[in-house]
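Peer 1: need a structure here:
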Amino acid sequence: MRLFVAVLPPESVADELAAEVAVLQGRPEADGLRWTGRAGWHFTLAFLGEVPEDVLPGLETRLGRAARRTEPFPLALRGGGRFGDRALWAGVSGDRATLRR
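Peer 2: Next up, the predicted model:
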């Protein structure tokens, strides 16, 4: 199973992203593109690649522990782009050192 670690944006950030996505969707070159809904929007923290299913319970436990140890910290949307022709990305600014941990 191919996995990645991600966090979901707060509702206010999803609203901000939605406004920008609406602008992009209105561009002529966006005709015919398939857009995902807000439920699929996330910030990828790490790509794990292929992970055997028997590892999942322990992995979930360790990730939960790491999330509980990390105090909330501020980030702001900054910039963006695309990965090839398949995905858009949004950048962040702020306490990126904590984000990398």
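Peer 1: Please count neighbours and contacts with C-alpha atoms only from this point.
Peer 2: Fine.
Peer 1: which of the residues in stretch 3-19 are buried?
Peer 2: Neighbour-count burial for stretch 3-19 flags A14, L17 (criterion: 16 or more other C-alpha atoms under 10 Å).
Peer 1: What is the end-to-end distance of that stretch?
Peer 2: 29 Å (C-alpha to C-alpha, to the nearest Å).
Peer 1: Counting neighbours, what do you get for G80?
Peer 2: By the criterion of other C-alpha atoms under 10 Å, G80 has 10 neighbours.
Peer 1: And the strand or helix carrying it, what does it pack against?
Peer 2: Using DSSP states H and E, G80 sits within strand 75-83. Under the contact criterion of 3 or more C-alpha pairs under 8 Å, 6 or more residues apart in numbering; DSSP states H and E, strand 75-83 touches strand 87-94.
Peer 1: and the strand it packs on with strand 75-83, angle?
Peer 2: Computed by axes from the mean of the first three to the mean of the last three C-alpha atoms, to 10 degrees, the angle separating strand 87-94 from strand 75-83 equals 150 degrees.
Peer 1: One more, please, to line up against the first structure:
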Amino acid sequence: MATVVKKVISDLRITDINAELERRKLDKIGTKTVLAERLKKALVEEGKDPNTFQFDVLLDGNEDEFLGNDGTAGIDKRVSSVNGKAVGANTAQGRVRSGI
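Peer 2: Below you'll find the model as predicted:
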């Protein structure tokens, strides 16, 4: 079952950014940084604060995140190990990714 969560622009995946750009009929070519800047500019033109605006993002079950009891994105505390060492911890994002 897919679930919708709120995310700020810095937490969006490139596919989420592309979907927002497509919805606004903007160019979707470039690096994630370029695309995010393009989306920020569009938000400003819409009169929204790009640093605080929250996007509705559909989690499709293949996410590295889980939902907390309050329905917002929580922190996934799973850690993978390679040769006995933890790998993939992304503490700045509060997410753990394996195989990175």
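Peer 1: Got a TM-score for the two of them?
Peer 2: The TM-score (TM-score structural alignment, normalised by the length of structure 2) is 0.25; 44 aligned residues with a C-alpha RMSD of 4.5 Å.
Peer 1: circling back to that earlier point, which other residues reach the strand holding G80 of structure 1?
Peer 2: By C-alpha atoms under 8 Å, 6 or more residues apart in numbering, the list of residues contacting strand 75-83 of structure 1 from outside reads V13, L88, W89, A90, G91, V92, S93, G94, D95, R96.
Peer 1: Distance to G80 of structure 1 added to these, as CSV?
Peer 2: Below are the contacts of strand 75-83 of structure 1 laid out as CSV (distance: C-alpha to C-alpha, whole Å):
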residue, distance to G80 of structure 1
V13, 14
L88, 7
W89, 5
A90, 4
G91, 5
V92, 9
S93, 11
G94, 15
D95, 18
R96, 16
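Peer 1: Tell me the secondary structure at the nearest residue to D16 of structure 2 once chain neighbours are set aside.
Peer 2: Closest residue in space to D16 of structure 2, ignoring its immediate chain neighbours: V57 at 7.1 Å, by C-alpha to C-alpha, 6 or more residues apart in numbering. When classified by DSSP: H, G, I helix; E, B strand; the rest coil, V57 of structure 2 comes out as strand.
Peer 1: How many residues are close by V57 of structure 2?
Peer 2: 17.
Peer 1: Now do the same contact list for it.
Peer 2: Per C-alpha under 8 Å, 6+ apart, neighbours of V57 of structure 2: V4, V5, K6, K7, D16.
Peer 1: any chance you could map the strands in structure 1?
Peer 2: Remark: strands assigned in structure 1 by DSSP state E are 2-7, 43-50, 75-83, 87-94.
Peer 1: quick one: which of those is nearest L24 of structure 1?
Peer 2: Closest approach to L24 of structure 1 among these (C-alpha to C-alpha): strand 87-94, 10.4 Å.
Peer 1: which residues touch that closest one?
Peer 2: P74, L75, A76, L77, R78, G79, G80, G81, R82, F83.
Peer 1: Pick the one among those residues closest to V7 of structure 1.
Peer 2: L75 (12.5 Å).
Peer 1: ok, so of the contacts of strand 87-94 of structure 1, who is nearest L17 of structure 1?
Peer 2: For these, the nearest to L17 of structure 1 is L77 (8.6 Å; C-alpha to C-alpha).
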